Structure formats: structure tokens, C-alpha cells
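Visitor: sequence plus predicted model, see below.
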Amino acid sequence: MEIIAERGLERLTMAGLGCRVGMSSGHLLYYFKTKDELLLQTLQWSEERLGAERRAALARQVPARERLDRLVDLYLPDGPRDPAWALWLEVWNRSQNADDEVRTRQLELELAWHRDLVALLVEGIDRGEFRPVDADRFATRTRALLDGLAVHLVVGLPGTDRETVLGHVRDHVDQSLAATPPSPVT
């Protein structure tokens, strides 16, 4: 994960990776066959680890909004060149030329976040913590917002930092989910 974040997949060689991890390139190719498979399996490993953190955070007995804030915190990159997000950028870039099986595997990783967000929204709505919204639609739009802001953050666009991004997301959630809609600004 770190070497892909440092160099990108195009500049990664199996020989260089093998030296870094103490294996031969032939041994790596035996297990992964291609750099694309190496990338996807590395992303799956990263998402499994992050998924365990996400599930633990969502299982806590605290208000839905607090769990939503934690989900957002886990979703967003820590900053420029975040290794997990570097994997996502590589996968998204390569997915336009990928076969259906690869895109299906990628979609499953993305849908894990989506399903957890929808379930949390439904719970918050049922408990009266969030105003009623179409949870699936809201989750789709929110993930698109998170993805867009995350890309700006991970590539290090000037003027984009984690606190600013978190502020934008908090505003979005406050304006969209407040149990009592905010009064219009006059």
C-alpha cells in the first residue's frame, strides 16, 4: 500500500516491490498475476481493515449523529497522499478499462460504505435524530460529496485541508438532516 501511494502503480515494478518486501518478482506474480490484481487485492485488504473499524464505530451505543461523524472521519483521507486513498485513485483510474469482474469487485467495496451509511440514516430517522429523507438517495449524494472532497484533499489541492473538508461535510449534514429544519436565512 505504501509503495503504491509513493510511486503510483505505473511506476511500480514487481522487482522493486519484491525487493521492498523481501520476495522475488516471480513469487509476487505467482500470487497476483498482474499489477492490477495486486492493486485490487491491496485495496480489498485495506478496506477489510477499515471496515472492521467502521463496524465497531457504528456498533457503539451513542447518538446516530456521533456515529455518522465517525463514519465520515473514517471515510476521508488523513491528508495528501493518504495510502488508502491513493489505492482508490489508482483503482478508479484503471476501472474505466477494467472488465466486469474487476468493476464488480470494486463496486462491492464501495457498497459496503453505502449500506452502512443507509442503515445508520434509517436508524437515525426512526429514532427522530434525523429528519425523514430518502436514505438511499441521501447516502448516494453524500458519498459523492465525500469522494469529491476526498480527491481534493488526497491530491493536496491548495486551500484544501482536512478540517475545512470536515466543516463542509458537517454543514451538509446539519442542513440536510437536522430533526428540525433550519430557519431560512433572511
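Guide: Looks like it arrived, so ask away.
Visitor: all contacts plus neighbour counts: C-alpha atoms, from now on.
Guide: OK.
Visitor: can you tell me the centre-most residue of this structure?
Guide: Centroid check for the chain by C-alpha atoms, centre = their mean gives Tyr75 as the closest residue, at 4.5 Å.
Visitor: spatially nearest residue to it, not counting backbone neighbours?
Guide: Distances taken as C-alpha to C-alpha, 6 or more residues apart in numbering put Leu146 closest to Tyr75, at 7.7 Å, once the chain neighbours are dropped.
Visitor: you'd agree the one you found is up against Leu76?
Guide: Yes: in this structure Leu146 lies within contact range of Leu76 using C-alpha atoms under 8 Å: 7.0 Å.
Visitor: what are the contacting residues of stretch 147-166?
Guide: The contact list for stretch 147-166, computed with C-alpha atoms under 8 Å, 6 or more residues apart in numbering, reads Asp73, Leu76, Pro77, Asp78, Gly79, Pro80, Arg81, Asp82, Trp85, Ala86, Leu89.
Visitor: which of those count as buried?
Guide: With neighbours counted using 16 or more other C-alpha atoms under 10 Å, those contain these buried positions: Leu76, Pro77, Asp78, Gly79, Pro80, Arg81, Asp82, Trp85, Ala86, Leu89.
Visitor: how about CSV for those, with secondary structure and distance to Glu47 added?
Guide: Formatted as CSV, the buried ones among the contacts of stretch 147-166 follow (DSSP: H, G, I helix; E, B strand; the rest coil; distance: C-alpha to C-alpha, whole Å):
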residue, secondary structure, distance to Glu47
Leu76, coil, 13
Pro77, coil, 13
Asp78, coil, 15
Gly79, coil, 17
Pro80, coil, 19
Arg81, coil, 17
Asp82, coil, 14
Trp85, helix, 10
Ala86, helix, 13
Leu89, helix, 14
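Visitor: residues contacting Asp99?
Guide: Taking C-alpha under 8 Å, 6+ apart, one finds nothing in contact with Asp99.
Visitor: then this one, side by side with the first:
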Amino acid sequence: MEMIAERGLEQLTMAALGREVGMSSGHLLYYFGSKDELLLRTLEWSEGRLGAERGRLLARPEPARARLEAYVDLYVPDGHRDPHWILWLEVWNRSLNADEQGRDRQAAIEGAWHRDLVALLAEGVSRGEFRAVDADRFAARLRALLDGFSIHVAIGLRGTGRDQVLAHAREFLDEALGADA
């Protein structure tokens, strides 16, 4: 993951990766078959770790708003060249030429984030913590907003730092879900 984030997939060679992890490039190709498969498996591994962390934070005995802010905090990159987000940028870039199975795997990862957010929003609405919204539609919009801002943070776009993005997200949630949210 670090090598992909540091060099990008195009600049990464299986030989260099093999030297880094103590395997031959032939062994890497045997296990992964291609750089695209290596990328997807690395993303799935990274998302597995984030999914476990997301599950823990969503299970906390806190109000829905506090857990929603924790979800957003986990979603937004830590900063420029965040390795997890660089993986996503590489996957999205290669999605144009990906096969159906690759796109399905990507959709499954994104779907987990979406389902967790929908459930959290529905809980907040049912408890009266949030204004009544269609949880699925709201989740799609919020994730699109977070994706856009997160790309700016990950690529290091000037004037778009993590703290600014989190402030924008809090403001949006206040306005969209109610000031008491």
C-alpha cells in the first residue's frame, strides 16, 4: 500500500515490490496475476481494516450525530497522499478499463460504506435526532460530497485541508439534518 501511494501504480514495478517484501516478482505475479489484481486486493485489505474500525465506531453507545461525525472523520483522508485514498484514486482511474468482476468488487467495498451510513442516518431519524430525510438518498449525496472534498485533500489541492473539509461537512450536516442534529 505504501509503495503504491508513494510511486503510483504505473511507476510500481513487480521487481521493486518483490525486493521490498522479500519475494520474487515471479511469486508476486503467481499470487496476484497482474498489477490490477494486486491493486484491488490491496484495497480490499485496507478496506477490511477500515470496515472493522467503522463497525466499532458505529457500535458506540453515543448519539447518532457523534457517530456520524466519527464516520466522516474516518472517511476523510488524513492529508496529502493518504495511502488509503491513493489506492482509491488508482482504482477509480483504472475502472474505465476494469472487467465486470473488478467493478463488482469495487462496488461491494463502496456498498459497505453506504449501507453503514444509511443505517446510521435511519437510526438518527427514527430517534428524532435528525430531520426526516430519505436515508439512502442523503447517504449518496453525503458520500459524493465527501468523495469530492477527499480527493482534493488526497492530491494536496491548495486551500483544501482536512480541517477545512471536516468543518464544511459539519456545517452541511447542521443545515441538512437540523441545527439540533
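Guide: Yes, it's here. As the structure is a computational prediction, the values presented were derived from the model and not from experiment.
Visitor: got a TM-score for the pair?
Guide: Between these two chains, after superposing, the TM-score reads 0.98 (TM-score structural alignment, normalised by the length of structure 2); 181 aligned residues with a C-alpha RMSD of 1.0 Å.
Visitor: mean shift of the helix ranked longest in structure 1 relative to structure 2?
Guide: In terms of residue count, the longest helix belonging to structure 1 (DSSP state H) is helix 100-126. Aligned to structure 2 and superposed, helix 100-126 of structure 1 gives a mean residue distance of 0.3 Å (mean C-alpha distance after the TM-score superposition for structure 1).
Visitor: what is the subsequent helix or strand relative to that helix?
Guide: Per DSSP states H and E, helix 100-126 of structure 1 leads on to helix 135-154 as the next helix or strand towards the C-terminus.
Visitor: helix or strand right after that next one?
Guide: helix 162-177.
Visitor: could you give the angle of that following helix to helix 100-126?
Guide: 60 degrees (axes from the mean of the first three to the mean of the last three C-alpha atoms, to 10 degrees).
Visitor: mind listing what's buried along helix 162-177 of structure 1?
Guide: Per 16+ other C-alpha under 10 Å, helix 162-177 of structure 1 contains these buried residues: Arg162, Val165, Leu166, Val169, Val173, Asp174, Ser176, Leu177.
Visitor: same deal with stretch 93-104 of structure 1?
Guide: Val102, Arg103.
Visitor: and what of stretch 33-51 of structure 2?
Guide: Buried-residue list, stretch 33-51 of structure 2, by 16+ other C-alpha under 10 Å: Lys35, Asp36, Leu38, Leu39, Leu40, Thr42, Leu43, Glu44, Glu47, Leu50, Gly51.
Visitor: for the first one, what are its contacts?
Guide: This means Lys35 of structure 2. Per C-alpha under 8 Å, 6+ apart, neighbours of Lys35 of structure 2: Leu9, Met14.
Visitor: same check, this time on the fifth one
Guide: Shown here is Leu40 of structure 2, whose contacts under the criterion C-alpha under 8 Å, 6+ apart are Val91, Gly102, Gln106.
Visitor: what helix or strand does the first one sit in?
Guide: In this structure, Val91 of structure 2 sits in helix 83-94 according to DSSP H and E.
Visitor: next, count neighbours for Ile125 of structure 1.
Guide: 19 (other C-alpha atoms under 10 Å).
Visitor: tell me how far it lies from Arg141 of structure 1.
Guide: Ile125 of structure 1 sits 17 Å away from Arg141 of structure 1, going by C-alpha to C-alpha, to the nearest Å.
Visitor: likewise Ala56 of structure 1?
Guide: 24 Å.
Visitor: equivalent analysis for Leu50 of structure 1, please.
Guide: In terms of C-alpha to C-alpha, Leu50 of structure 1 sits 21 Å off from Arg141 of structure 1.
Visitor: next one: Pro83 of structure 1
Guide: Taken as C-alpha to C-alpha, the span from Pro83 of structure 1 to Arg141 of structure 1 is 24 Å.
Visitor: of the two, give the one with the bigger neighbour count.
Guide: Between Pro83 of structure 1 and Arg141, counted using other C-alpha under 10 Å, Pro83 has the larger neighbour count: 21 against 12.
Visitor: skipping adjacent residues, who's closest to the more buried one in space?
Guide: Using C-alpha to C-alpha, 6+ apart, the closest residue to Pro83 of structure 1 is Ala5 (4.9 Å).
Visitor: next SSE after the helix or strand harbouring the one you found?
Guide: Here Ala5 of structure 1 is covered by helix 2-7, with elements defined by DSSP H and E. As assigned by DSSP H and E, the chain's next helix or strand after helix 2-7 of structure 1 is helix 14-21.
Visitor: contacts for that following helix next, please.
Guide: Counting by C-alpha under 8 Å, 6+ apart, Ile3, Ser24, Ser25, Leu28, Leu29, Lys35 sit against helix 14-21 of structure 1.
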